[in-house]
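S.K.: My questions are about this predicted structure, shown below with the sequence.
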Amino acid sequence: MLSTATGTPAPAEATWRPKQPPLTTPWTDQVGPGNALPEYPRPQLTRQRWMNLNGLWDYAGGGEQPRTTRERILVPYPPESALSGIQRHDDHMLYRRTFDVPRDWAGQRVLLHFGAVDQKATVSVNGRRVAEHEGGYTAFSADITDALRPGSPQRLEVAVTDRNDENPYPVGKQRNEPGGILYTGSSGIWQTVWLEPVPAAHIDAVDITPDAAAGAFSLTARTTGTTGERVEAVVTDRDGREVSRAGGPADRPLRLPVDRPHLWTPDDPYLYDVAVRLVDARGRTVDRVGSYAGMRSIALVRDAQGRPRMALNGRVVFQHGPLDQGFWPDGSYTAPTDAALRSDLEQTKRLGFNMVRKHVKVEPARWYYWADRLGLLVWQDMPSLPIDLAEAPGSNPPPSAAAREHYRDELVAMIDQLRSSPSVVVWVPFNEGWGEFDTVRVAELVHRADPTRLVDPSSGVNCCYSLPDSGAGDLYDDHTYVGPGRPPVEGRRASVDGEYGGLGLALDGHLWPGRPQAYEMTHSREELTRRYAEVSDDLAGIVRDTGLSAAVYTQTTDVENEVNGFLTYDRRVLKPDPEVVAAHNRAVIDAGTP
């Protein structure tokens, strides 16, 4: 078990209490200062000792950078959320707290980690600047050892600027003025903040790439402070039996062959445990971390009719799942609890799907951990740059040079952050042309950053604000509402319905303030279930006739005024009959899986 040490919040005159959200979830009342996301936040690089800094912090926000904190906020819930206790947007934010370094950390380096802070963050410890970070979706860390003061509480300060869609950063569907398919923004700290002690020479990351055809893992331990230390890695199966061992220089790939490997699939999401040690010339352990890995491949193949299809582990498997937005009525961008985060994926499995498209958002590491564990293929979108969707297609100016630079930087960082997750099989750089630019070059950039996965360069290339089809990438992606779409399957790329559906049902008592919207509105559970069955039957016929490779239904949950989810926004009602939905989803998968 991983142990946690508790930091001491800074004193403040203000008190904290949660605000009342327009809708509560089953987990809203479980959240408080003593249990704000207490789980270990980085499942693919684990250590035994760490300190969670989630909880109450001093806070101030406004139109200018504040200097004095007069409120309290519950981290890591964004200020716009009810769970934060603030429930408003501030362009500029100031977070402060103190913590004590445990005595048994003496002689170690101390690392400070942030899961994500939106958009620009400057971090100081005891008045000394230790980190600056731009971009709201990727993790960052700082070695704060030299800023610590022995024998006294340590003062931590995070100054943040986030003007949401008015700044040239990827924002996904966040907006200062939400409405329709655009939602309330989330600013500031919105993922776990934590500390860990490490030796001077230590492991920073473990990159694991499966080679299912060869039955081997490639593992690279990225390190800091090494002076000739070696890496030793051991792979064990679920029963704890060693199945592979290798050693070699740090920061170099190790090959770990596995005899008769157990392949990872959505029906059997088998994961191996991985232990990695950094050892010195005398064989003494300098640092050790834990991880896990799944053996699987993703590629394009030709089916019996010569059509390009998506194949998992060398076999054509139809990929079917919902569009997953990742918004919460109580926590905004942040799920109230880890159980809530897991629950959406469990419901996706219950509905018979084998895939999920994470739509223009990057989730905390634990979301991908649950996708890996539960067995869902993940299509990972890059959060889009802001555009004005009220303007007609073609009227938005191209992204500025600064926006393009921020986009490329965060795209590569996202890929690097998620590269070891076996569930992630497709990267989606652009959606419906939102902030699209240099499509061919961006697709090539993604392929260079990760040649082991497929690239869907322009989801919804047939519609909306998309630039003309560039022919780049591995997939041709059609969006048709209600649909399903019937794109041709030809050439070298597989064809997919990247979005379809959008059948709505508004349920009193489970609605966000405002007018409910959907692509097609139904008026009862029975009508919604019947229409879903009809659309699914049409989809199954298209799959059989054309060789379509995948389909993404809109969507997992209602989001604010959109009511086309399987679940209400508060996650309290599963709207259609789940048995009927699951049966039709399995029939579609079977239709496309020879």
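M.R.: Sure, I can see it. Numbering: from 1, shown residues only.

S.K.: make it CA atoms for all contacts and neighbour counts henceforth
M.R.: OK.

S.K.: is it true that Ala551 touches Asp497?
M.R.: Yes. Contact criterion C-alpha atoms under 8 Å: Ala551 and Asp497 qualify, at 4.5 Å.

S.K.: the more surrounded of the two?
M.R.: Ala551 (31 against 25; other C-alpha atoms under 10 Å).

S.K.: how close does the more buried one get to Ala402?
M.R.: From Ala551 over to Ala402 the distance is 34 Å, taken as C-alpha to C-alpha, to the nearest Å.

S.K.: hold the first one in mind and look at this next one:
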Amino acid sequence: MRLYLGILASWLALTRIATSVHTLKHRQSNETDYQIADGPLMTKWTETVGTNPWPEYPRPRLQRPNWKNLNGVWRYRNTVKGSDASPPFGERLEEAVLVPFCLESALSAGVGGTRRIWSWYQTSFDVPSSWPIGNKVLLNFGAVDYEATIFVNGQKAGSHVGGYFEFSIDVTDYLSASGTNELLVYTYDPTDMDDIQIPIGKQTLSRGGMIWYTPCSGIWQTVWLESTPPEYISKLDLTADMDGKVVMTVHSSTDSTDIPYGITVHELGSTDAKATANGTSGIPFTFNVPSPELWTPDSPTLYNITIKYGSDTIQSYTGFRTVSRGLVGNIQRPLLNGKFVFPFGTLDQGYWPDGIYTPPSVEAMRYDLEVLKSVGYNMVRKHIKVEPALFYRACDEMGLLVIQDMPSLRPDLPVPGGGCGIIRLDPKAQFEFDRQLMLMVEQLKSYPSIFTWTIYNEEWGQATSPPWPEYRLTEMVRRSDPTRLIIAVSGWTDHGAGDYDDNHHYSTPQCGTPFWSRQGGGYDSAYDTSRIGIQGEFGGLGTRVEFEHSWFKDWDEQTAYELANSTAVWNYRAHDLLVQLRDQVELFACSGGVWTQTTDVQGEVNGMMTYDREIVRMDVQMWKEDIRALYDAAARRTNESLATVCTESEGV
């Protein structure tokens, strides 16, 4: 107690952290009329974005050498419903827009507001003359929210539905012989307009309250071209376990099931082959790598993989690890490589004041993860959002476990005839939710860092009467990916499906405990001993911040589940909650926790950092010690269990 009174006193003397304030200035390119728009808040990366953002190769698990980034300044027009029937071919659209930033963001050029529901994008491109003649040209999108229709040189080339998922279109047959090609993209993003119910996470056009945020419309991840042979690898599924077993499926663009391919596994930074093998496309192929170094949060070892499929050569990577669950001392635990690992991380929402859904740069995106890793967090819960592929690569490299949420349906729909919203599921929404859930799993299931899927969050879009869909969806996810654990319902209403009993309780934890709590309009049951106990959300402590670091310039709009008067008191209160969680590890069946949250988000001021990432609230030494104490408590429970097993074995 004396120690923390001392910490409290020191923090009371330092309630204002000195930071550099980045003043926003309009920047105009010599070549375009693009400029950053005025916005409520910026970051230290805003002014470094330039007009060629996100230049990195965007798909680290399936890389090819011949590619061209199309990010940059495009043209834009806000439009009306149904206008995709009359594409503006050959016109110069009125406004500049920076791709790949949400239309509502300052970095996009601020063409936004919050109702960019129907939009046209326009740009032009040429195909590099160095690319092999006779190859195909693919046009790739990291993500477009929500529906996208693609036109190349006056012809419709393809379309896609789903705001979080990558897609590719073969545009070879639409290319111009003259070399210059016109690209138009029509987007439709209703968010939560009228009674529409689609996967949107926390985006909203008009809903009040602290947990709903500015929507992200249009192109919000990298757009790029690539050159491929006529038959090429369209998808790669890859898992590698703790015993060195690799299971790989190479999917062909022509759905061929009899084309041989060669595999070479390298250690990072080495050209020496650690293992080689040969498989056949379209079916799972298994081979073994001798004595691999395992992937763990403390030692996130990765291996490069080269695959040669006919004339197509791709680069990929993997990490060797096994995720499972099992009894440790008669308590269900999450296991990594056969050992109980205590996953402890933050609710990571991935919102940015300047880019909304899109970080200003890879450097900025990695900064958040580096801050978390620096105090000992070994996990993030990616909360009802899917990130760019380079986010998961960063987690793979840093050793951060990922609980990956499915982006939720909106939790309420207007009452017929008017009135407040009620929690109910539009029956038409279930099919699309199911389809996009599987898109998410299929897109992300080969990243080593992801160890758990979450299907539903706090009843949002979850059916309110039997048959409970989470049972069916849990089995559907399990069939697609049997290598990970599943949270069927994070928070409430939990009907017993999945691997976890997941409790949300602000501000105090109730993790794996034999008592009840009132939350979410009803009672959560006491811990279900047949599943893993995890504190899916807790904390939510905040402090109000000076307006130069705040999205809202009104004190009353800075909110949290609990507010402290200073950063010092915030740390004191956080220590109290972390000690409570440690007690629940030591006394009960707590097997992991998620602290709310990584950063402030718009009106929520309860982050490890402010929304602009300028102020880190954490007393770093205290947080390091408290997080380490959680891991130590979990290790003691494991050691006690092993000692009991040994004693019982000797007795037999």
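M.R.: That came through, no problem. Please read these numbers as outputs of a predicted model, since none were measured by experiment.

S.K.: count of neighbours near Gln519 of the second structure?
M.R.: When neighbours are counted by other C-alpha under 10 Å, Gln519 of the second structure comes out with 15.

S.K.: so who does the closest residue to it other than its chain neighbours touch?
M.R.: Nearest residue to Gln519 of the second structure in three dimensions, chain neighbours excluded: His505, at 6.9 Å (C-alpha to C-alpha, 6 or more residues apart in numbering). Contact analysis of His505 of the second structure by C-alpha atoms under 8 Å, 6 or more residues apart in numbering lists Ser517, Gln519, Gln535, Glu537, Phe538.

S.K.: Considering these, which are maintained in the first structure?
M.R.: Among the contacts of His505 of the second structure, the contacts conserved in the first structure (both residues aligned by TM-score structural alignment, their matches' C-alpha atoms under 8 Å) are Gln535, Glu537, Phe538.

S.K.: of these, closest to Ile384 of the second structure?
M.R.: Nearest to Ile384 of the second structure among these: Glu537, at 13.1 Å, using C-alpha to C-alpha.

S.K.: so that closest one touches Leu581, yeah?
M.R.: No. In terms of C-alpha under 8 Å, Glu537 of the second structure does not count as a neighbour of Leu581; the distance is 11.7 Å.

S.K.: which residues in the stretch 301-450 of the second structure form strands?
M.R.: Assigned by DSSP state E, counting those that start in this stretch, the strands in the stretch 301-450 of the second structure fall at 303-309, 312-318, 323-328, 331-336, 339-340, 344-348, 379-382, 401-405, 450-457.

S.K.: Counting neighbours, which bits of the third one end up buried?
M.R.: By that I understand strand 323-328 of the second structure. For strand 323-328 of the second structure, burial by neighbour count (16 or more other C-alpha atoms under 10 Å) applies to Val323, Ser324, Arg325, Gly326, Val328.

S.K.: Farthest pair within the residues you listed?
M.R.: Val323 and Val328 (14.7 Å).

S.K.: Centre-most residue in the first structure?
M.R.: For the first structure, Glu363 is the residue whose C-alpha lies nearest the centre (C-alpha atoms, centre = their mean; 2.4 Å).

S.K.: From Met414 of the first structure, how far off is that residue?
M.R.: Distance, Glu363 of the first structure to Met414 of the first structure, using C-alpha to C-alpha: 10 Å.

S.K.: before we move on, what about Tyr476 of the first structure?
M.R.: With the distance defined as C-alpha to C-alpha, Tyr476 of the first structure ends up 23 Å from Met414 of the first structure.

S.K.: between the two, which one's more packed in?
M.R.: Counted by other C-alpha under 10 Å, Tyr476 of the first structure and Met414 do not tie: Tyr476 has more neighbours, with 29 against 19.

S.K.: For the equivalent of that one over in the second structure, which non-adjacent residue is closest in space?
M.R.: Tyr476 of the first structure maps onto Asp501 in the second structure, with residues paired by TM-score structural alignment. Closest residue to Asp501 of the second structure apart from its sequence neighbours, by C-alpha to C-alpha, 6+ apart: Gly533 at 4.9 Å.

S.K.: My guess is Leu351 of the first structure contacts Ala582. True?
M.R.: Yes. Taking C-alpha under 8 Å as the definition, Leu351 of the first structure is a contact partner of Ala582 at 4.4 Å.
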